[in-house]
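J.: need coordinates for the following:
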Amino acid sequence: MTPPPPADIAMPSMDMPDIRPSLPGSYRTIAVPRAGGSVWKKMGAFAGPGYIVAVGYMDPGNWATDLAGGSAFGYTLLSVILLSSIMAMVLQSLAAKLGIVTGMDLAQACRAQYSTPVRIILWVMCELAIIACDLAEVVGTAIALQLLFDIPLVMGVCLTAADVMLILFLQQRGFRQLEAFIVALLIVIAGCFAVELFLSKPDLAAIGMGLVPSASVVTNPAMLYIAIGIIGATVMPHNLYLHSSIVQTRSFERSEKGKREAVLFATVDSTIALMLAMFVNGAILILAASSFHVAGMTGVAEIQDAHRLLAPMLGAGIASTLFAVALLASGQNSTITATLAGQIVMEGFVNLRVPAWLRRVVTRMLAIVPAVIVAALYGSEGTTRLLVLSQVILSLQLPFAVVPLVKFTSDRALMGSFVNPHWLKFAAWAISAIIITLNLKLLLEFFL
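T.: As a prediction, the model looks like this:
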């Protein structure tokens, strides 16, 4: 018999007695100072989930789209990174609020509010997004292993299956230790690109101009394809499910005041973390623009080519090594978050609970098989195209996560006094409209 949910979880309007705490092994395991506690201590207690979410915004799939955009179009697509980062900040704050206020993650809310056929469709679409994300991690990690240790691509892809053991080890150490490991790798990535930017000496005026939106992004089909890939790589659908779950690892007061504090601190946490992700994404594009585009190398879209050319272009041998180290750290970090998201989605949508190692093995195999085939048949050029395509697939899945999230957080019956104010409803639906419109335009370009 399914145990009843904890008494302090707000249940949805539909009768769903089988909804249990999201990530039950980590649910409310991190203490938060109670009323009267230091603001800084409370902020420190809530710091962490935002950085786990930020990992998905700088995974290897971003590298391919940012490199392609920077080398082909210079600094122009910086405006797309800025816009998509702002979209991400808004949507992730809504995901955190949904989890804190209702006690349900986004997948559980969909199961509670939608009919069985609808939630099955949403589940399948989300699983496709996770597989696409995992595909990017597999390819990115394999490329990093090849660049650092000269391991063949096919063998590197196969070796990525071993990261199941890393994830199991980290999960057994506790959620706070998992967060610390992820933050450490994020520091490595950001540090590597800070050095790369110093060496590349980019044009600051051109960076400022690149942050201003340009009509050519929409009118140029090649630029639009990469722009949508950047949006898909930045606003990631499974991250919305992930964030609405992991904010519940904090043991905050379930009063209205306690929830408001939790929403505020969770929003600050995710916004700061996503600013770090925006820096990394922008740094990759700026590096490609300042190193390759200005030299007339507009076709540098492969990570391997960028690695090979960076050292001679920047006049520093360490440039290529730092690039590969950051790529490896990015791949490993993204592996962890994709595993957590997969567990949350499967349990939330269909209440199917399987061992973490089994879930990870199945997901990783679904990513490894196409990656091995492409690597064996087409080599590095094929794997890079696979990376960019995986990000476009992610972008096409976005409406299936964004629309329910905005709908639920705008529903007063579900959110009570925490319902989105009118200005936020307008902004959130506008973001949804932009994403859907861009996706439809991409599909028309593809078929016509």
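J.: switch to C-alpha atoms for all contacts and neighbour counts from now on
T.: OK.
J.: and L159, that one's in a strand?
T.: No. Looking at L159 with DSSP: H, G, I helix; E, B strand; the rest coil, it is helix, so not inside a strand.
J.: whichever strand or helix holds K407 - contacts with which helices or strands?
T.: Using DSSP states H and E, K407 maps to helix 399-409. Counting contacts by 3 or more C-alpha pairs under 8 Å, 6 or more residues apart in numbering; DSSP states H and E, helix 399-409 packs against helix 78-102, helix 106-113, helix 116-149, helix 237-246, helix 412-415, helix 422-447.
J.: so can I have TSV of the ones you listed showing distance to A7 and mean neighbour count?
T.: Listed next are those as TSV, based on distance: least, C-alpha to C-alpha, whole Å; neighbours: other C-alpha atoms under 10 Å:
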stretch	distance to A7	mean neighbour count
helix 78-102	12	24
helix 106-113	17	26
helix 116-149	26	23
helix 237-246	18	28
helix 412-415	17	16
helix 422-447	30	15
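J.: show me where the stretch 201-350 of the chain has helices.
T.: 204-210, 216-219, 221-234, 237-246, 256-291, 303-314, 318-350 (DSSP state H, counting those that start in this stretch).
J.: which of those sits most buried?
T.: Highest mean neighbour count of the helices of the stretch 201-350 of the chain: helix 237-246, a mean of 28 (counted as mean count of other C-alpha atoms under 10 Å).
J.: what residues does that one touch?
T.: Applying C-alpha atoms under 8 Å, 6 or more residues apart in numbering, the external contacts of helix 237-246 come out as 22-23, 49-50, 53, 56, 91-92, 95-100, 104-107, 126, 129-130, 337-338, 340-341, 344-345, 394-395, 397-398, 400-402.
J.: next up, for comparison:
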Amino acid sequence: MLDPQSPSAPRPGGKRPDRDDSFDASLPEVHRSVQVPDKGRWLWRFFAFAGPGYMISVGYMDPGNWATDLAGGSRFGYTLLAVILLSNLMAILLQALSVRLGIATGQDLAQACRAHYSKPVNYALWIACELAIIACDLAEVIGTAIALQLLFDIPLIAGALITALDAFLLLLLMNKGFRFLEAFVISLLVVIAACFAMQIAMAAPSVAAVLRGFVPAPEIVTRREVLYLAIGIIGATVMPHNLYLHSSIVQTRAYARNDAGRRDAIRWATIDSTIALMLALMINAAILIVAAATFHEAGYTNVTEIGDAFRLLSPLLGVGIASTLFALALLASGLNSTVTATLAGQIVMEGFVRLRLPAWGRRLITRGIAIVPVVVVTAIYGDTGTAQLLLLSQVILSMQLPFAVIPLVRFASDKRTMGAFVIPLWTRVLAWTVASVIVGLNLKLLLDTLAG
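T.: Model prediction:
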């Protein structure tokens, strides 16, 4: 439990004493490193807060999303577009709560858990979050290795081993400043968006069919194979580690640490994340739409592997560059995900157990754990095995969601923790409803799996 004598402990009535926020600060090397103008046009304040939302959006379009979106589009057409929309709306709400927690309390979600829960609970939450990060990293290793194979004909095992070198990418970018890191991420997001915009134009899907896909269909819940993919999409879209990450990186802004400054920061940071997540929605929907318009309508209803999608795109669309654009976007996605997953790993390790490791050391450990199963499965089962491993990683991510979502909603709803920034009743009801839906869907999948 939180020590009432701690400098970060809330006072009665939810008031938190002013303190030096650099003490036990989340990501101390970049804490308050981005200046925010006190005056001037609203556009400059918007740009000052723009960045963290786009770094968060990376997790919503990583290689894991590609596996579930491709499988969903090729097997069930546009049906699962409704799930992508629903999961993205959930993500917007949960990331807004993460922003509010980080700015209002000066703590990230991991630090808040450490302050409020007992050691056994904290260790359990930490392990659950580490498993989620490893599952996410697993998807990044597979996705990047496949992209290297498709673009440069590098064997899959060699490509997986090469991904270990990206441990030093984050270190290089962080040394240049947090804004440079954000610019790198946004540049790769532009590449991904441009690639899929061109592919959508080539596929020319039926607008009416796409719009119908955004309307929920009963079969999403009644058919287990559809539900399995639906939960995989939710797991790939609403990332557990993103909730920890966002509550930390919003504190890189040097806003005024008083009620007025925090209120202003919450508003601009929420706008930033909402716009960025709408971009993620468009890209995720684009992947599924391309798969539905290209594969499903041509009778290829079992395209679950990224390699198969690469080989089929150009012949089916009749445009030679289509497959290259697909692989290029995949490589950009894998590189981007590397940056955010590393930061998230550092935040949860420092926040839960106060264990600090050099960025390169943390990255090599996490990446090493992810590389081993990829190499083993590829050696035994070939490319098919890695495709199944990729889908499984997204379901594992989904299973970890309740362990991040429930503490976040609880803290955001607690006046003693949030003070004047506690969420209103309607938001509280909505947030707990989202948490209940996530837990309920996971329980249904677990029971269906156990029942065979």
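J.: thinking again about what came up before, out of the helices and strands packed on helix 399-409 of the first structure, flag the one nearest L178 of the first structure.
T.: Ranking those by proximity to L178 of the first structure (C-alpha to C-alpha) places helix 237-246 first, at 11.7 Å.
J.: tell me, that closest one lands on which residues of the second structure?
T.: The counterpart of helix 237-246 of the first structure in the second structure, using TM-score structural alignment, spans residues 240-249.
J.: stretch 419-428 of the first structure now?
T.: Under TM-score structural alignment, the match for stretch 419-428 of the first structure is residues 422-431.
J.: how about the contacts made by the most centrally placed residue in the second structure?
T.: Most central residue of the second structure, judged by C-alpha distance to the mean C-alpha position with C-alpha atoms, centre = their mean, is G59 at 2.6 Å. Residues in contact with G59 of the second structure (C-alpha under 8 Å, 6+ apart) are 237, 239, 242, 337, 340.
J.: circling back: after superposing, tell me the mean distance of the match of helix 237-246 of the first structure to the first structure.
T.: After superposition onto the first structure, stretch 240-249 of the second structure sits on average 0.1 Å from its aligned residues (mean C-alpha distance after the TM-score superposition for the first structure).
J.: where does stretch 94-110 of the second structure end up in the first structure?
T.: Counting by TM-score structural alignment, stretch 94-110 of the second structure sits on residues 91-107 of the first structure.
J.: burial count for the aligned residue in the second structure for G379 of the first structure?
T.: Using TM-score structural alignment, the partner of G379 of the first structure in the second structure is G382. G382 of the second structure: 15 surrounding residues under other C-alpha atoms under 10 Å.
J.: re the thing from before, hmm, who's touching the match of stretch 419-428 of the first structure?
T.: Applying C-alpha under 8 Å, 6+ apart, the contact partners of stretch 422-431 of the second structure are 93-94, 409, 412-415.
J.: export the residues you listed to CSV and tack on distance to L391 of the second structure?
T.: Formatted as CSV, the contacts of stretch 422-431 of the second structure follow (distance: C-alpha to C-alpha, whole Å):
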residue, distance to L391 of the second structure
L93, 25
L94, 23
V409, 28
A412, 32
S413, 34
D414, 36
K415, 39
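J.: for I186 of the second structure, what are its contacts?
T.: 51, 54-55.
J.: T234 is in contact with A88 of the first structure, correct?
T.: Yes. With contact defined as C-alpha atoms under 8 Å, A88 of the first structure counts as touching T234 (7.2 Å).
J.: for the first structure, which helix is longest?
T.: helix 356-397 (DSSP state H).
J.: what stretch of the first structure does stretch 181-193 of the second structure fall on?
T.: Taking TM-score structural alignment, stretch 181-193 of the second structure hits residues 178-190 over in the first structure.
J.: now A158 of the second structure: how far from R257 of the second structure?
T.: Counting by C-alpha to C-alpha, to the nearest Å, the separation of A158 of the second structure from R257 of the second structure is 48 Å.
J.: likewise for I289 of the second structure?
T.: For I289 of the second structure relative to R257 of the second structure (C-alpha to C-alpha), the value is 44 Å.
J.: residue in the first structure paired with F295 of the second structure?
T.: Checking TM-score structural alignment: F295 of the second structure goes with F292.
J.: next, count neighbours for that match.
T.: 23.
J.: ditto for P358 of the second structure
T.: 10.
J.: now which residue in the first structure aligns to it?
T.: Match for P358 of the second structure (TM-score structural alignment): P355.
J.: so how far is V361 of the first structure from its match?
T.: For P355 of the first structure relative to V361 of the first structure (C-alpha to C-alpha), the value is 10 Å.
J.: same question, L106 of the first structure
T.: 24 Å.
J.: related to what we said a few turns ago, can you say which of the helices and strands packed on helix 399-409 of the first structure is nearest to C192 of the first structure?
T.: helix 116-149 (14.1 Å).
J.: mean deviation, that closest one versus the second structure?
T.: Averaged out, helix 116-149 of the first structure is 0.3 Å away (mean C-alpha distance after the TM-score superposition for the first structure).
J.: how many degrees apart are that helix and helix 303-314 in direction?
T.: Taking axes from the mean of the first three to the mean of the last three C-alpha atoms, to 10 degrees, one finds helix 116-149 of the first structure and helix 303-314 inclined to each other by 40 degrees.
J.: helix 116-149 of the first structure packs against which elements?
T.: Helices and strands touching helix 116-149 of the first structure, as assessed by 3+ C-alpha pairs under 8 Å, 6+ apart, comprise helix 60-73, helix 106-113, helix 153-159, helix 237-246, helix 303-314, helix 318-350, helix 356-397, helix 399-409.
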